[in-house]
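Undergrad: Need a 3D model of the following:
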Amino acid sequence: MRFSRPPRRRFAESVVPMINVVFLLLIFFMISARIAPAPPFDLSLPVSQSETVLEEDMTLYISSENVVGFRGAVGADAWAALQTLNTQQRLTIRADADLPTPELAKVLARLAGIGLKTVDLAVGRP
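TA: Below you'll find the predicted structure:
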């Protein structure tokens, strides 16, 4: 008596290696990405030839309408957050290019009144 062989079962390819690669890529991009908070409003920075890298955590944003933002707080809340800073910390100002210079001078005077001694002005590249 002759029996026929059972049909060969085709093995499905495992997706586990592909899932492993996807998770490794995800971890790589999460570790290598620099996650910084978004500015509270859109700014167009003044232009300069300097290439100094500034800290993102200690950034004061100033809009063209003289509205300030710091660490997610805007207006009076931003000024309250600035008063809690250590006076030895370095603060970066990202002011809109359309902000009038006398308004920027008033902000700098107010920061000096708080006691902040070192302030950097962020500018864009041409």
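
Undergrad: CA only for contacts and neighbour counts going forward, please
TA: Fine.

Undergrad: Can you tell me the centre-most residue of this structure?
TA: A36 (2.3 Å; C-alpha atoms, centre = their mean).

Undergrad: which ones are touching it?
TA: Counting by C-alpha atoms under 8 Å, 6 or more residues apart in numbering, A36 touches 56-57.

Undergrad: structure for this one too, so we can compare:
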Amino acid sequence: MILRPKKRIDYLVDITPLVDVVFLMLIFFMVSTTFNVSSSLKLDLPSSKATVQQKEIKQITVSIDAKGGFYIEDKLVADADLRKRILSLSKGDPNMRVVLRADAETHHKRVVFVLDTLRGLHMSKIGIATVAPAEGEN
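TA: A predicted model of the protein is given here:
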């Protein structure tokens, strides 16, 4: 009796389809994810009960810290340069939206200064950023 060694059968697992599916899922999640842009400037915003739907719209963010310093897109701006910086970012478009983020401890005259500057540029689409009140807070 002659015993032949059994042929060894190599099973190959093709992982190419698995890699394709993983890449497709990665691309899907990257495209469908919305990124929340938050400012690195820490402000204590006043609270408001009103809610607003946020849309992806080109806008300029003007922030005022508690000491009265102006920031446009998180970059410190001198009082004298505020008008020029807003004008350069808006490219002279009076319909550009402006979001005013003022710390709750900011003096009122600093907010009025920004509003007067915007009025001088004929910009009327101005929003004031607030935060929702904490639970139980009125």
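
Undergrad: thinking again about what came up before, shouldn't the residue nearest to the centre of the first structure be within a strand?
TA: No - going by DSSP: H, G, I helix; E, B strand; the rest coil, the assignment for A36 of the first structure is coil, not a strand.

Undergrad: corresponding residues in the second structure for the longest strand anywhere in the first structure?
TA: Secondary structure of the first structure per DSSP state E: the longest strand is strand 90-95. The aligned range for strand 90-95 of the first structure in the second structure is 97-102, by TM-score structural alignment.

Undergrad: Flag every buried residue along that stretch.
TA: Neighbour-count burial for stretch 97-102 of the second structure, counted by 16 or more other C-alpha atoms under 10 Å, picks out 97-98, 100-102.

Undergrad: Could you do stretch 9-28 of the first structure as well?
TA: Quick answer for stretch 9-28 of the first structure: no buried residues (16+ other C-alpha under 10 Å).

Undergrad: can you tell me the helix or strand for F29 of the first structure?
TA: helix 16-32 (DSSP states H and E).

Undergrad: Enumerate every residue touching the residue nearest to R101 of the second structure when sequence neighbours are not counted.
TA: Spatial nearest neighbour of R101 of the second structure, chain neighbours left out: S63 (4.5 Å); criterion: C-alpha to C-alpha, 6 or more residues apart in numbering. The contact partners of S63 of the second structure, taken as C-alpha under 8 Å, 6+ apart, are 70-74, 100-103.

Undergrad: Kindly recompute the last result at 7 Å.
TA: Contact analysis of S63 of the second structure by C-alpha atoms under 7 Å, 6 or more residues apart in numbering lists 70-72, 100-102.

Undergrad: element containing P6 of the first structure, please.
TA: Per DSSP H and E, there is no helix or strand for P6 of the first structure.

Undergrad: quick revisit: give me the mean deviation of the helix holding F29 of the first structure from the second structure.
TA: Mean deviation of helix 16-32 of the first structure relative to the second structure after superposition (mean C-alpha distance after the TM-score superposition for the first structure): 2.2 Å.
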